[in-house]
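# sequence first, predicted model second:
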Amino acid sequence: MSTGPSSVQELPPPTPLSPGMVLDGFRLEERLHQGGMANLWRVSRVQALPDDEMPLIMKVPRIKGGEDPATIVGFEVEQMLIPVLKGPHVPRFVARGDWTRQAYIVMERIEGESLRPRLDEAPLSVDEVVDIGQRVAAALHDLHRQHVVHLDIKPSNIMFRPDGSAVLVDFGLSRHDHLPDLLEEEFELPMGTGPYMSPEQVQFVRNDPRSDLFALGVMLYHLATGERPFGQPSSVRGLRRRLYVEPLPPRAIRPELPPWLQEVILHCLEVKPERRYQSAAQLALDLQRPESVTLTARAHKLERSGALKAFKRWFFALGHEPQRESASSSSVDQQLSRSPIIMAAVDTQSATPALLARLQETARRLVHAEPGARLACVSVMKTARIGMDELTDAQGRSVHVKQLIALKHWARPISRALSLEDARLTFHVLEAPDAAQAIIEFAAKAGVDHIVMGARANSALRRYLGSVSAQVVAEAECSVTVVRAPG
């Protein structure tokens, strides 16, 4: 094991910091937090920039000598990562200081508290747990699309903007596909926070975005039950127990939890990454639409598996340590590309049989090409902008249910041809006055990677008013394939 980076041996004596001090154009106003690894200061610019009213925070590493070298390397990682991250789910980067004088990071200060105090209020209501899960999953999906695995997802590293969107902070343990992994280069021990570390992190695999989904599953379990699924281990031996000892099912602790939520939580907490959700977008979609969650044996468990199964898992874990070489050949990008959400927008009411068949074949080919893909079959039930909607047909049958049945009937040949697992095939009937807008909004909220939809034959009226497919192509943020009937 390395003793740490060369910078540890060459660090200058730390500069004592105090309120009112000016450092590289930033005035230290108030120390907000003193942690074991870093101090957080509220700062302001000595010379304010025009139209820049963003509140600022400065993060300064605590260097007194004798620190764990991982603390310093972690700060170096964060200095390297924060400037390349973008979007609403990370703090905006402002400046950084060099180690030769005073290391620091100045970034946007997110107002309010982290998620950590909510643990003291757990168990929370189901609606609150689901809402938090959706927002954190959306933030993780955005982070993973920027080639980063966080690897330290926990309540104290999650904050929320006034609009409710989650913000991920503290990237000292993170890994970027396209930047050096300093922690992997310098150390040989697991890195993370005990209760939230995934089984593969315990085995020092640092490149799998599904590790963050495991950590989110631990959070959801705690928020839903008031208890940690794996306790609070402080040794490698204690951490390794999660490779073979499964958590008590949430409904054994809190029976009123819905089976679908237990399904989602235990799906996140599977030991093998390939048995978890394959992307944060897939997890977010289930949390947004629980009626589409397929219930498996996970949903109905009320006790742990027996000692024999635990022994088999323990024995398997002994002989199947991940190979560092094979782990390094994978990446966040590769995992996401293997696990897209493909959305089939199907007009079950008006499309011709020929168009439905062509759409079916196109969707089948797309899913077949992506073994980890999830197919979300979507149909829009048009509702009136003004006035009452007809919720039943002439025979008194629910229009919504009728459309759902038609959607499942359309997808049945695809499911049979590809032997799709239930969890990889979901159905959604959207009620909206504007079909195109409903499709666009669903795709954006669910993190859809590819929309496939049909376009009916041209007519003078459609050319004049525009078409649903044309609007989706123009406004959707993902790839769109438009299919026409033959002839």
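Thanks, I have the structure now.
# alpha carbons only for contacts and neighbour counts from here, please
Noted.
# who are the packing partners of the one helix or strand F442 maps to?
Using DSSP states H and E, F442 maps to helix 435-446. If contacts are counted by 3 or more C-alpha pairs under 8 Å, 6 or more residues apart in numbering; DSSP states H and E, helix 435-446 sits against helix 280-288, strand 374-382, helix 468-475.
# can you add distance to F93 and mean neighbour count and give those back as a markdown table?
Below are the helices and strands packed on helix 435-446 laid out as a markdown table (distance: least, C-alpha to C-alpha, whole Å; neighbours: other C-alpha atoms under 10 Å):
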| stretch | distance to F93 | mean neighbour count |
| --- | --- | --- |
| helix 280-288 | 24 | 24 |
| strand 374-382 | 35 | 23 |
| helix 468-475 | 29 | 16 |
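# any idea how far the helix holding F442 is from the chain center?
Offset of helix 435-446 from its chain centre (C-alpha atoms, centre = their mean, to the nearest Å): 19 Å.
# ditto for stretch 89-100
Distance of stretch 89-100 from its chain centroid, counting by C-alpha atoms, centre = their mean, is 24 Å.
# and the end-to-end length of it?
31 Å (C-alpha to C-alpha, to the nearest Å).
# could you list the buried residues of that stretch?
H89, V90, P91, R92, F93, R96 (16 or more other C-alpha atoms under 10 Å).
# out of those, list just those in strands.
Per DSSP state E, strands hold the following members of the buried residues of stretch 89-100: F93, R96.
# just name the closest of the buried residues of stretch 89-100 to K402, please.
Proximity of these to K402, judged by C-alpha to C-alpha, is greatest for H89, which lies at 39.2 Å.
# need the helices and strands packed on helix 435-446 in CSV (columns: distance to K272).
Below are the helices and strands packed on helix 435-446 laid out as CSV (distance: least, C-alpha to C-alpha, whole Å):
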stretch, distance to K272
helix 280-288, 16
strand 374-382, 19
helix 468-475, 37
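# and the comparison structure, right after this:
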Amino acid sequence: MPEYDHTAARSVSEADFLRLFREEAGALLSLPDHPNIARFVTFDAGARPKPILVMELIEGIRCDKLLDARGLTSRTAVALLDGILAGLEAMHAVGVGHLDIKPTNVILRGGREPVLVDFGLAGRHIRPGCATGCYGAPEIWGVVPPGVTATPLTADIYSFGCLAYEILTGRTLFDAPTEVALITAHVTHDGLPAPVKRLADDPRTADIAAFMYACLRHSPRDRATASSLREMLLRITGQLADLRWPLPLDDGRAVRHHGVSPRKSRTGNS
């Protein structure tokens, strides 16, 4: 569990931080026993010097290490994406969002089965600003269209879209020299970021771009659910299997990780 930090908490008092911790840790008790979710063991809000969450230890390889080692094929990338979605589907079924979906929070148990880990931000409420820059939805940074209610579930879907792009291409969705520039890219695009548009313009990857577009819509209410994304993924599995990994992108960018490091660029937990 991250320590209380007044900068990351964005004016939330320590007392409110502890109250939110108790509420959200309690929400984790509702998580189902699922192969793609690390098992929640217990929490202690009174622990010192900071409150703690105790989760199942998952032994395996982290997704970011797998990407760095270029250890995927198109087929294994599909299996990885489906497993992540299955975990989100199970969490969302009980109204709980993960709120920190990124490569370092996915571990492949035994090198094969993806498991969502690190539930330090998980719960039924969004804490503005508590996210990792490369993967945070616009609403995490306080940008929500008028009349739209942001939820942890739709924020997860956006973060998954960023992660899906990275898993399939080996590159983060946006390059940026600073955290501020990175967040600006997320909150100002029209739902079809330029990197995804390049995929959409190529007949070989147009359906894959549509899959990502369903995640990355600017308005939370326009995004797909984890269940519908699994159905979409099933329909494009054959197309993905016929392509080499990582997907070809003629944009002159180096493969992972360029610009702000997703493992250092964060305002939430590590």
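In hand now; what should we look at? Keep in mind the model is a prediction, meaning the values are calculated, not measured.
# any idea what the TM-score comes out to?
The pair, once superposed, lands on a TM-score of 0.67 when counted by TM-score structural alignment, normalised by the length of structure 2; 225 aligned residues with a C-alpha RMSD of 3.8 Å.
# closest one to P195 of structure 1 among the helices and strands packed on helix 435-446 of structure 1?
Set against P195 of structure 1 and scored by C-alpha to C-alpha, those come closest in helix 280-288, at 19.9 Å.
# which of the buried residues of stretch 89-100 of structure 1 lies closest to P273 of structure 1?
Of those, the one sitting nearest to P273 of structure 1 (C-alpha to C-alpha) turns out to be H89, at 24.2 Å.
# got the contact list for that closest one?
A139, D142, L143, S165, A166, V167, L168 (C-alpha atoms under 8 Å, 6 or more residues apart in numbering).
# what about the fourth one, neighbour count?
Yep, that's S165 of structure 1 we're talking about. 17 (other C-alpha atoms under 10 Å).
# so what's the residue nearest to it when sequence neighbours are not counted up against?
Among residues not flanking S165 of structure 1 along the chain, R135 sits closest, at 6.0 Å (C-alpha to C-alpha, 6 or more residues apart in numbering). Neighbour list for R135 of structure 1: G164, S165, A166, A284 [criterion: C-alpha under 8 Å, 6+ apart].
# I'd like to know how far the equivalent of G26 of structure 2 over in structure 1 sits from I63 of structure 1.
In structure 1, the residue paired with G26 of structure 2 is M80, using TM-score structural alignment. Separation of M80 of structure 1 from I63 of structure 1 (C-alpha to C-alpha) stands at 19 Å.
# likewise for A474 of structure 1?
On the measure of C-alpha to C-alpha, A474 of structure 1 and I63 of structure 1 end up 53 Å apart.
# again, but for V332 of structure 1
V332 of structure 1 is 33 Å from I63 of structure 1, by C-alpha to C-alpha.
# neighbour count winner among these two?
Per other C-alpha under 10 Å, whichever of V332 of structure 1 and I63 has more neighbours is V332, with 23 against 19.
# map that one onto structure 2.
Aligning on TM-score structural alignment leaves V332 of structure 1 without a counterpart in structure 2.
# my read: V332 of structure 1 touches D142, true?
No - if you go by C-alpha atoms under 8 Å, V332 of structure 1 and D142 don't touch, sitting 11.8 Å apart.
# for Q134 of structure 1, give me its contacts.
With C-alpha under 8 Å, 6+ apart, Q134 of structure 1 has these contacts: L283, A284, L287, Q288.
# structure 2: which residue goes with that one?
Structural correspondence for Q134 of structure 1 with respect to structure 2 (TM-score structural alignment): D82.
# kindly report the same for A310 of structure 1.
Matched to structure 2 by TM-score structural alignment, A310 of structure 1 sits unpaired.
# name the nearest residue to A310 of structure 1, sequence neighbours excluded.
Y244 is the one closest to A310 of structure 1 (C-alpha to C-alpha, 6+ apart), at 5.3 Å.
# which residue in structure 2 aligns with the one you found?
Per TM-score structural alignment, Y244 of structure 1 is aligned with T188.
# and the gap between that match and E139 of structure 2?
Taking C-alpha to C-alpha, one finds T188 of structure 2 at 11 Å from E139 of structure 2.
# that older thread, settle this for me: the residue nearest to A310 of structure 1 is touching A307, isn't it.
No - if you go by C-alpha under 8 Å, Y244 of structure 1 and A307 don't touch, sitting 10.0 Å apart.
# endpoints of stretch 438-454 of structure 1, how far apart?
OK, stretch 438-454 of structure 1 end separation, C-alpha to C-alpha: 15 Å.
# that should have said stretch 17-36 of structure 2, apologies.
For stretch 17-36 of structure 2, the first-to-last residue distance is 28 Å (C-alpha to C-alpha).
# in stretch 328-337 of structure 1, what counts as buried?
For stretch 328-337 of structure 1, burial by neighbour count (16+ other C-alpha under 10 Å) applies to S331, V332, D333, Q335, L336, S337.
# okay, helices next: where are they in the stretch 1-150 of structure 2?
According to DSSP state H, counting those that start in this stretch, the stretch 1-150 of structure 2 carries its helices in the segments 14-28, 63-68, 74-93.
# what is the shortest one packed up against?
Under the contact definition 3+ C-alpha pairs under 8 Å, 6+ apart, helix 63-68 of structure 2 sits against strand 106-109.
# one more time with 10 Å, if that's ok
strand 106-109, helix 152-169 (3 or more C-alpha pairs under 10 Å, 6 or more residues apart in numbering; DSSP states H and E).
# mean deviation of the first one from structure 1?
It stands for strand 106-109 of structure 2. When structure 1 is overlaid, strand 106-109 of structure 2 sits 2.6 Å from its aligned residues on average, using mean C-alpha distance after the TM-score superposition for structure 1.
# any idea how far that strand is from the chain center?
14 Å.
# list the contacts of that strand.
The contact list for strand 106-109 of structure 2 (C-alpha atoms under 10 Å, 6 or more residues apart in numbering) reads 35-38, 58-66, 80, 83-84, 113-118.
# buried among these? Make that a ChimeraX selection.
The buried residues among the contacts of strand 106-109 of structure 2 can be selected in ChimeraX (16+ other C-alpha under 10 Å) with this line:
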select :35,36,37,38,58,60,61,62,63,64,66,80,83,84,113,114,115,116,117,118
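# for L239 of structure 1, which non-adjacent residue is spatially closest?
P233 (5.8 Å).
# with that, I have no additional questions.
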